[in-house]
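J.: need coordinates for the following:
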Amino acid sequence: MNHFPSLPHLPAGILSLPCLVRDPLALEGLSVDGERPKGLIQIKSLEELAEVLKESNKGRTTVIPRGSGTKMSWGNVPRSLDLLVDMRGLNRVVEYTPENLTVTAECGISLGRLQEVLAAHGQFLPLDPPFFSIATLGGIVSCNASGPHRLIYGTLRDMVLGMKVVTADGSIASFGGRCVKNVTGYDMVKGFIGSLGTLGVIAEVTLKVRPLPEREVIQVASFLTPESGLLASRSLLHSVLFPAALELLDPFWAEAWRFQVGLSCGERDWLMLIGWVGFQEDVDRMLREGSELIIRHGGRVEGICEAAAAKKGWEAWSQLPHHLEIDVRKWVRGRLSFPLADAGRAILEWQRQTASLGVRSGLSIRAGSGILFGHLFDVPEGAEEIMRSLEGLREWTGSRGGRLVLETAPLWIKSRMDVWGEAGKQLWLMRRLKEKFDPGHILNPGRYVGGI
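T.: Okay, the predicted model is just below:
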């Protein structure tokens, strides 16, 4: 008897899997950009994942992997969605050798849980993407997500030594560390990082870890204008000091962040969060010399967040704007990248393009990395002026050798605009890799660059 007559058909090989969930109530709220899955697979083992992909490939059943869901807004609208594969059952630490500063973990483990395991041995993974306490390792790697501390520690491509991947036909392949050397002539570890799960489903990752710093603080400074804040950040970057993070927040985000960490609202407009890590004496010196530099550029030191307060401060920043009362279906989050010298012009261009839109907006600058995050809230459906502004921002960043990526956008915008922008000269290589690893185009179809 068919217990779910209203649900679309799935191949017999998928229907026979014991881990398949087709209950409409369980599928409620799991749509990806309007595409509702026909079934949900809750993976518990690597072999189970391989079997699911093998059967999906036979029946040309499209698959989208999912972890905690913090990055599901990334990417274009999928061409189709048959199966949503919940990876959180793969959550073990496979191998950890503290003396070698390496750890291998399954992709469904949350970064917060992995950090707890490492902290017990005085170590950590220097990674702080959005929602870093709950985001899963696989989702972070698939999106190449990073955070403020990329300034000193780098990104995932600097940390990942190797990985185990299940390809579209169900084959289990290993690349990089802890495996047979890759002889294709192409570094496939870096190829899978940031590929949004379109080449294969990442099952395990081996990473380099670091000793926990003796001390970590956030030095909080305020400035009347973004120009003075950027001048201060430039001086910090060219000094003998080594800031671990440099985030410049506009008045909107400054007020929201202060509220979340329990700081009183300041009189100045723009807020700078400066991360310092290191030995006790070194951090003391950096705080002292950093304060002198801030004051010299017309800023004011509002205080410091130390130890647990620093952790709370960075976590609060990683989870904004979800602390705010906003409708995520009407939210645009754009990531503008550009040469570091153009940071001031990027702020002016964002303000020029969004000033007359009549919606709330906020922006922040990753001042040491040349990245601006711009947000628009309560975006009305079909607003042509919004489209023109986004197109203008994309044209501006492109003219300076950068790009605009829409990490989050309403469905009506995604249906009219490629969230990744121009793919560039590398598109031919991306397409060749896709044909090699997923010729049936069953993995995250259409969601990546160039509709891959």
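
J.: all contacts plus neighbour counts: C-alpha atoms, from now on.
T.: Noted.

J.: right, and G39 touches I14 too?
T.: No: using C-alpha atoms under 8 Å, G39 makes no contact with I14, being 9.3 Å away.

J.: shared neighbours of these two, anything?
T.: Shared contacts of G39 and I14 (C-alpha atoms under 8 Å, 6 or more residues apart in numbering): L20.

J.: to compare against the first, here's another:
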Amino acid sequence: MSSDVVADSVTIDGVLVGDVRIPESTAELSDVLREVTADGLHSAIVGGGTRLAFGNLGGPFDVAISMRKLNRVIAYEPDNMTMAVEPGCTIAQIHDVLAAERQSMALDAARPERSTIGGAYCAGMSGPRRLGGGSLKDWVIGVEVAGPDGTVAKAGGMVVKNVTGFDMMHLHYGALGAFGVVTRLNLKVFPAASASRSIELRYASAATAHSAAVALLRSQLLPASVLCWNDGDSWCVSVRCDAPEGAIDRLANRMLDLATDAATAETAVAVSDGSVALQPFTSLVELTSGDIIVRLPLVASRQTPVIHELADAGWRVCADLGSGLVYARRPAGAGVEDMRPELAGAATWLALPASLKTGRDVFGPTPEAVGPILQRLKNSFDPDRRINSGRFVLGL
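T.: Sure, this is the predicted structure:
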């Protein structure tokens, strides 16, 4: 395993960081950042450790700053459908708080009891329910960020219709902490569906499975997520549907009928647990596994030949039709050299052994016009490269 977090040390791409600081408040975090910077040291920011495999080879890292005790729900206003949380709050913790008020956020994580909201935000990773509910980037209405000198900057607020200040909410999303340490996120939340179902279908080939998945995606039945994935020699389709209790069975049956009309299935069932439909995704993107995990941007109409090609090459595949993304995973020892250059060139490598990261930007190619902008932003927010140095795009 190339990246991990334990109580007294952090390992990033095989390199041990033994000095771990664990602030319990934003004020303490600011003090730690100020001290580390004054001492000329470099820090790595970590949360639950479930996404440490993602990022370029960086460093050096003299200090790891753990956010796990910055884990409070600062404010929750169910009537206004907003909440404010510290970055160390876990996805499971947030789900539990919202469920008590019959509200929700469509956050799909491999290990929700350990995965943090700050890690999900900084890694820029969304799940299949992005189709029906949008991504985390769309829900953030305010943010607070500490710079390397400990200064805390704020943008946005606690109301949904908010245009206050520079759009720092989008700047820090997916930036792996390159421009500062997130200390607070203000989020808009949503009513929870009163019932959900998982539609599970099995087919003999990728083409037939994917055609059924496309039919469901394009239907007026409004699925919450649509996945097409391989299981040995078979191909499966998993669809989540959300609806009021009185309508959920009718909706599930209509989805089953539509899918089987589009392509003859070997098996077709509706399962009462809506989370089942998300498991092909959440089990594949377990970044702590030590496997190679890749994400490819492909709209649904272009996915079929690619998922077939990847499966033939021994990849475990999960196509997220609603997001226009294909995820694939294989053991680290299998390497990546056999992937077509056209695919590899567009890939984002979510997890790679350190030996395969050498000389590679795991984020893929950066548009020529964007690179100088990112460089100027890094120079403005972290000119001495003190925070998460080298982990972001272009080695920033």
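
J.: hmm, back to that, G39 and I14 of the first structure: which is more packed in?
T.: G39 (25 against 22; other C-alpha atoms under 10 Å).

J.: what's the distance between the counterpart of the more buried one in the second structure and D62 of the second structure?
T.: Correspondence of G39 of the first structure to the second structure, assessed by TM-score structural alignment: D19. Note on D19 of the second structure: its distance to D62 of the second structure, by C-alpha to C-alpha, to the nearest Å, is 7 Å.

J.: now swap in L185 of the second structure and tell me
T.: Separation of L185 of the second structure from D62 of the second structure (C-alpha to C-alpha): 27 Å.

J.: of these two, who's got more company?
T.: Each of L185 of the second structure and D62 has its neighbours counted (other C-alpha under 10 Å); L185 has more, 28 against 17.

J.: residues contacting the more buried one?
T.: Going by C-alpha under 8 Å, 6+ apart, L185 of the second structure touches 84-87, 118, 140-144.

J.: which residue packs closest to it, ignoring adjacent ones?
T.: Distance criterion C-alpha to C-alpha, 6 or more residues apart in numbering; nearest residue to L185 of the second structure, sequence neighbours excluded, is V143 at 4.7 Å.

J.: spit out the contact partners of the one you found.
T.: V143 of the second structure touches 154-157, 168-169, 182-186, counting by C-alpha under 8 Å, 6+ apart.

J.: among those residues, which recur in the first structure?
T.: By both residues aligned by TM-score structural alignment, their matches' C-alpha atoms under 8 Å, these still in contact after alignment to the first structure are 154-157, 169, 182-186.

J.: now the contacts of V143 of the second structure in a markdown table, with distance to L251 of the second structure and secondary structure?
T.: Rendered in a markdown table, the data for the contacts of V143 of the second structure read as follows (distance: C-alpha to C-alpha, whole Å; DSSP: H, G, I helix; E, B strand; the rest coil):
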| residue | distance to L251 of the second structure | secondary structure |
| --- | --- | --- |
| K154 | 44 | strand |
| A155 | 41 | strand |
| G156 | 38 | strand |
| G157 | 38 | coil |
| M168 | 40 | helix |
| M169 | 36 | helix |
| V182 | 41 | strand |
| T183 | 41 | strand |
| R184 | 39 | strand |
| L185 | 35 | strand |
| N186 | 34 | strand |
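
J.: if we only consider those, which is nearest to L374 of the second structure?
T.: Of all these, M168 has the smallest distance to L374 of the second structure: 13.6 Å, by C-alpha to C-alpha.

J.: aligned to that closest one, what sits in the first structure?
T.: Using TM-score structural alignment, the equivalent of M168 of the second structure in the first structure is M188.

J.: out of everything not next to it in sequence, what's closest to the counterpart of R447 of the first structure in the second structure?
T.: Using TM-score structural alignment, the equivalent of R447 of the first structure in the second structure is R391. Of all residues not flanking R391 of the second structure in the chain, N56 sits nearest, at 4.4 Å (C-alpha to C-alpha, 6+ apart).

J.: what about that neighbour, neighbour count?
T.: Residues near N56 of the second structure, counting by other C-alpha under 10 Å, number 27.

J.: same question, the one 4 residues further on
T.: Per other C-alpha under 10 Å, the neighbour tally for P60 of the second structure reads 16.

J.: that one: what's it in contact with?
T.: Counted by C-alpha under 8 Å, 6+ apart, P60 of the second structure has contacts 42, 389.

J.: no more questions from me, cheers.
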